[in-house]
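# Got a sequence here, can you build the structure:
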Amino acid sequence: MTQIRGVLLASVVLGLSVAIAPAAAQKKYDPGVTDTEIKIGNIMPYSGPLSAYALIGRVEAAFFKRLNDEGGINGRKINFISYDDAFSPAKTVEQARKLVESDEVLLIFQSLGTPTNNAIQKYLNDRKVPQLFVATGATKFGDPKNFPWTMGWQPTYQTEGRIYAKYILENLPQGKIGILYQNDDSGRDYLKGLKDGLGPEATKRMIVGEIPYDPTDPTVDRQVVTLKTLGADIFFDEASPKFAAQAIRKAAEIEWKPTLFLASVSNSVGSVLKPAGLENSKGVLSTNYLKDPTDPAWKDDPAIKEWAAFMDKYFPEGDKTSTFSVYGYLTAQTMVQVLKQCGDELTRENVMRQAANLRNFELPLLLPGIRINTSPTDFFPVEQMQMSRFNGEHGELFGPAIGGEIGTQ
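The predicted structure is shown next:
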């Protein structure tokens, strides 16, 4: 009898262990995930007025291809589904619905543009689909209280505007500022940051013109001429690549030689300054937070060498003189880190939990001293920038890395 009881007890214990073990190792998946695949959605302006940014999406696609060749993430390959919206908000809505409802992606990653992301923010938050690391610096995409499923990546436009204001007050206190800005929330964010940094008295005294443009405009020539006639000797060129290049070129044509500040979203030698004319661009001031591949200071940098080797193998036709190529690489690296932190709990909720748990995350292509930090109340991963000046060949960094609190006092 004792022997029988022992056998029965052993059977019960074994049964319990078998029942418990699968539960402990159970995988949790949401739509877009299997044991072998993770579907990630993306929306880019592969056509239209902002098509210069298409380079970012192509680099991200190449990055995920390399990742898959190396085995993926925990054995799962990334299925990167990227659609064109031509920078049309109506088209963005259509593509987002397709990605979520037809393709059934786990999340949407790096959709580009302020008005385009604005058009899908409520839809994605209502559906509880991560709208992760959006490619825009508008502050509205870092609001975890009202939009817990949306997170930015790059420094905000208001941060950048305050940095320029600090420089102007210290170095050009008697200047007259003329502003060209995109007629949407991104442009208005830049303006707010600049004005907040200047303060009410300096804003009233120094800004002589604020002229918007629409992405559907053929050129910004008229706006540039008007700013010159208003007597501006400081030109804040807050424009996307096509229009930023036009503005620099037009200023040279009319022999207007202001101190020119270029928004970081267009601070690219290959995509903007070359089309504008390198000689025309000499002296342009901007900010950066990532390593510029045209800067000889980084020619022996291991991270730049690794990135260049990646470009040569996986995207040989890609522009290695454009910071957009570095940007796409960095954002894809950040996405991979989040998915690694998720482990086998690849749910939408856990994706956002891990995205909001990046602590002193270092990426070698960011400028020295700049790290990625997020928390449940901080949805702005990169919050520091460094000033740069274009010398006719490449940007030269100067000063320390500074954050968005600069100039607000």
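# CA atoms for contacts and neighbours, from now on please.
OK.
# quick one, strands of the protein?
28-29, 37-44, 77-84, 107-109, 131-132, 150-151, 177-182, 207-213, 234-238, 259-262, 285-288, 345-346, 384-390, 395-403 (DSSP state E).
# helices and strands around the fourth one, which ones?
Packed against strand 107-109, as judged by 3 or more Cα pairs under 8 Å, 6 or more residues apart in numbering; DSSP states H and E, are the following elements: strand 37-44, strand 131-132.
# among those, which is nearest residue 389?
For those, proximity to residue 389 was assessed by Cα to Cα; strand 37-44 is nearest, at 29.2 Å.
# and that closest one, what does it pack onto?
helix 54-69, strand 77-84, helix 89-97, strand 107-109.
# any idea which of those is most buried?
strand 107-109 (a mean of 25; mean count of other Cα atoms under 10 Å).
# Quickly note the distance from residue 236 to residue 345.
For residue 236, the distance to residue 345 equals 46 Å [Cα to Cα, to the nearest Å].
# of these two, who's got more company?
residue 236 (26 against 18; other Cα atoms under 10 Å).
# Am I right that the more buried one is in contact with residue 180?
Yes. Counting by Cα atoms under 8 Å, residue 180 is a contact partner of residue 236 at 6.2 Å.
# Please tabulate the helices and strands packed on strand 107-109 in CSV, including the columns mean neighbour count and distance to residue 287.
Compiled in CSV, these are given as follows (neighbours: other Cα atoms under 10 Å; distance: least, Cα to Cα, whole Å):
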stretch, mean neighbour count, distance to residue 287
strand 37-44, 24, 24
strand 131-132, 24, 24
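# CSV for those, including distance to residue 107?
Formatted as CSV, these follow (distance: least, Cα to Cα, whole Å):
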stretch, distance to residue 107
strand 37-44, 6
strand 131-132, 6
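# So for residue 56, which of those sits nearest?
Closest among these, once you apply Cα to Cα, is strand 37-44, at 8.3 Å.
# hmm, back to that, the helices and strands packed on strand 37-44 into a markdown table, with extra columns for distance to residue 247?
A markdown table is the format used below for those (distance: least, Cα to Cα, whole Å):
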| stretch | distance to residue 247 |
| --- | --- |
| helix 54-69 | 21 |
| strand 77-84 | 26 |
| helix 89-97 | 25 |
| strand 107-109 | 31 |
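# Now for residue 197, how many residues are close by?
Neighbour tally, residue 197, other Cα under 10 Å: 29.
# Residue 249 versus that one, what's the distance?
28 Å.
# Surely residue 107 and residue 43 touch.
No. Assessed by Cα under 8 Å, residue 107 is found out of contact with residue 43, at 11.5 Å.
# anything in contact with each of the two?
Counting by Cα atoms under 8 Å, 6 or more residues apart in numbering, residue 107 and residue 43 have no shared contacts at all.
# For the comparison step, fold the sequence that follows:
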Amino acid sequence: MITLNQYITTALFTLPDSLVQFKSLIKQKDIELKLQFNPHQSVSGLLKEKSDFIDLILNCCWEYFLGVYAKQLSLCAVGGYGRRELFPQSDIDIIILLDSEDRAIYQESLSNFFSFLWDIGLKPGHSVRTVNECVNEAINDQTIMTSLMEFNLIAGNELLYEALKLRITPDKIWPSDQFFSAKMHEQQLRYTKFHDTAYNLEPNIKEGPGGIRDMQVIAWIFKRHYNSSTLKELIKYDFLPESDYAELISARDVLWRIRYALHLLTDRAENRLIFDYQRDLAKQFGFSADNQLYNQDVERFMQFYFKTVQGLERLNEMLLQLFNERFIIGEKVNKITPINEKFIAINGYLEAINDSIFEQHPLALLEVFLIIQLNPELLGIRATTIRLIRNNLHLIDDEFRANKTANRLFIEIFR
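This next block holds a predicted model:
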């Protein structure tokens, strides 16, 4: 059986309607992927399948338009494309690596290449740079450094590609502690934009707190320090137990499925769960209600979404604190300051006195936050204690909520 991929060869350019042929192939592939989509199944395979298909399209166009220069320059994927995570309406981000600063001899070929990609509907985001230019740009901008961490060779000169990889390692630019600090600052600014909460009425599933970007921040920081190709190594380096890793991947997969459905529903790169789409998505994800008047279907879908981002936001917080303790604080001498009979501060971060403190004193689940409020010199909560809090949330039951001391502590936190 002949597949769509087998039609993608430079022979298409011999046809008088080659542009139409390419557009038709892309449209057919989009339809094929849309038919494969199931809101209740992982979309990771679909994301990779689209990325592989775009590889074939770009390879074919590169070979035709660059001709004799095709092996001299490098065509590389960056961003979501570089990660092999192309959603239905994702940008196709690429970078062309030049072998010299003299662009004149390639100008016409590259111009024709980019124009054709636009004409067939790919709308690429592109840059054209030498290796030195890439390195200089990356030194001055951590977002460019981030995109280069995920770049992959699609076609052309492998030596240029490897040369750039060697020039951007942490021992040369952006060591992991500096990269971590930059990413933390970037996340703080992003959270501020969304009022520091995931619970917006029309949340952004990519950029909002607890969204897809939180997952990517974890991956970028971890990869920068350990040069790891998979998040599963979080288990290997003792950042997460198997259960927390499974929760992390499950949350990512849920958000991926929702984003995939949102792109198909809107036919654009939409990442906001605005009111107009919530009912359609609720139906797709199996949340239906007999009485639409009370929006029960939408409410159940949004609860499903908020529970997912809440879990991811907590894991993001815990992992970033662990990264901070290992990458930034590192081997510094621990300065221990007693707080009370349940908590101490280690290097300015609050720590439970032992692993069973919340089981022995459930009200400490509130007390920990009151201590933070009353001691502004504290920098935060240590990752091990964040994990203990997560593991003991089940203790907040009806009896806990009815407890007068718990209510008093809760009110005190907000004073």
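# Got a TM-score for the pair?
TM-score of the superposed chains, computed with TM-score structural alignment, normalised by the length of structure 1, equals 0.26; 171 aligned residues with a Cα RMSD of 6.7 Å.
# related to what we said a few turns ago, right, and the helices and strands packed on strand 107-109 of structure 1 - which one's nearest residue 306 of structure 1?
Across those, closest to residue 306 of structure 1 is strand 37-44 (Cα to Cα), at 24.6 Å.
# tell me the angle the closest one makes with helix 89-97.
180 degrees (axes from the mean of the first three to the mean of the last three Cα atoms, to 10 degrees).
# List the buried residues for whichever strand or helix holds residue 300 of structure 2?
Following DSSP states H and E, the helix or strand that holds residue 300 of structure 2 is helix 296-323. Within helix 296-323 of structure 2, the residues that count as buried by 16 or more other Cα atoms under 10 Å are 296-298, 300-302, 305-306, 308-323.
# circling back to that earlier point, for residue 306 of structure 1, find the nearest of the helices and strands packed on strand 37-44 of structure 1.
Using Cα to Cα, the nearest of those to residue 306 of structure 1 is helix 54-69, at 12.2 Å.
# Output the contacting helices and strands for the helix or strand just after the helix holding residue 300 of structure 2.
The first helix or strand that comes after helix 296-323 of structure 2 along the chain, using DSSP H and E, is strand 336-338. Packing partners of strand 336-338 of structure 2 (3+ Cα pairs under 8 Å, 6+ apart): strand 343-346.
# about what we covered before: just send the strands of structure 1 back as JSON lines, with distance to residue 308 of structure 1 too.
Below are the strands of structure 1 laid out as JSON lines (distance: least, Cα to Cα, whole Å):
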{"stretch": "strand 28-29", "distance to residue 308 of structure 1": "35"}
{"stretch": "strand 37-44", "distance to residue 308 of structure 1": "23"}
{"stretch": "strand 77-84", "distance to residue 308 of structure 1": "22"}
{"stretch": "strand 107-109", "distance to residue 308 of structure 1": "24"}
{"stretch": "strand 131-132", "distance to residue 308 of structure 1": "26"}
{"stretch": "strand 150-151", "distance to residue 308 of structure 1": "28"}
{"stretch": "strand 177-182", "distance to residue 308 of structure 1": "32"}
{"stretch": "strand 207-213", "distance to residue 308 of structure 1": "36"}
{"stretch": "strand 234-238", "distance to residue 308 of structure 1": "29"}
{"stretch": "strand 259-262", "distance to residue 308 of structure 1": "26"}
{"stretch": "strand 285-288", "distance to residue 308 of structure 1": "19"}
{"stretch": "strand 345-346", "distance to residue 308 of structure 1": "31"}
{"stretch": "strand 384-390", "distance to residue 308 of structure 1": "22"}
{"stretch": "strand 395-403", "distance to residue 308 of structure 1": "18"}
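# of all these, which lies closest to residue 65 of structure 1?
Across these, closest to residue 65 of structure 1 is strand 77-84 (Cα to Cα), at 7.9 Å.
# now the closest one and helix 89-97, what's the angle there?
Going by the same axes, to 10 degrees, strand 77-84 of structure 1 makes 160 degrees with helix 89-97.
# Could you check the angle strand 77-84 of structure 1 makes with helix 54-69?
Using the same axes, to 10 degrees: strand 77-84 of structure 1 against helix 54-69 is 160 degrees.
# For strand 77-84 of structure 1, which helices and strands make contact with it?
By 3+ Cα pairs under 8 Å, 6+ apart, strand 77-84 of structure 1 packs against strand 37-44, helix 54-69.
# Which of the three states applies to residue 154 of structure 2?
strand (DSSP: H, G, I helix; E, B strand; the rest coil).
# Is there a neighbour count for it? I'd like the number.
Neighbours of residue 154 of structure 2 (other Cα under 10 Å): 21.
# so who does it touch?
Per Cα under 8 Å, 6+ apart, neighbours of residue 154 of structure 2: 55, 58-59, 74-77.
# How much space separates it from residue 81 of structure 2?
Taken as Cα to Cα, the span from residue 154 of structure 2 to residue 81 of structure 2 is 11 Å.
# Same check on residue 133 of structure 2?
For residue 133 of structure 2, the distance to residue 81 of structure 2 - Cα to Cα - is 21 Å.
# the more surrounded of those two?
residue 81 (26 against 14).
# List the buried residues of the helix or strand hosting the more buried one.
Using DSSP H and E, residue 81 of structure 2 sits within helix 79-82. Across helix 79-82 of structure 2, burial judged by 16+ other Cα under 10 Å covers 79-82.
# can you check stretch 127-146 of structure 2 too?
Buried, per 16+ other Cα under 10 Å, within stretch 127-146 of structure 2: 128-132, 134-135, 138-139, 142, 144-146.
# Filter these down to just the ones in helices.
131-132, 134-135, 138-139, 142, 144-146 (DSSP state H).
# Can you lay out those as TSV showing distance to residue 185 of structure 2?
Putting those into TSV (distance: Cα to Cα, whole Å) gives the following:
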residue	distance to residue 185 of structure 2
131	28
132	27
134	23
135	22
138	17
139	17
142	11
144	16
145	15
146	14
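# Pick the one among these closest to residue 338 of structure 2.
Among those, and counting by Cα to Cα, the member closest to residue 338 of structure 2 is residue 142, at 38.3 Å.
# Residue 179 is in contact with the closest one, correct?
Yes. Shown here, residue 142 of structure 2 and residue 179 form a contact pair, counting by Cα under 8 Å, at 7.3 Å.
# ok, now which ones touch the residue nearest to residue 114 of structure 2 when sequence neighbours are not counted?
Nearest residue to residue 114 of structure 2, sequence neighbours excluded (Cα to Cα, 6 or more residues apart in numbering): residue 124, at 7.6 Å. Counting by Cα under 8 Å, 6+ apart, residue 124 of structure 2 touches 91-94, 114, 117-118.
# Many thanks, we can stop here.
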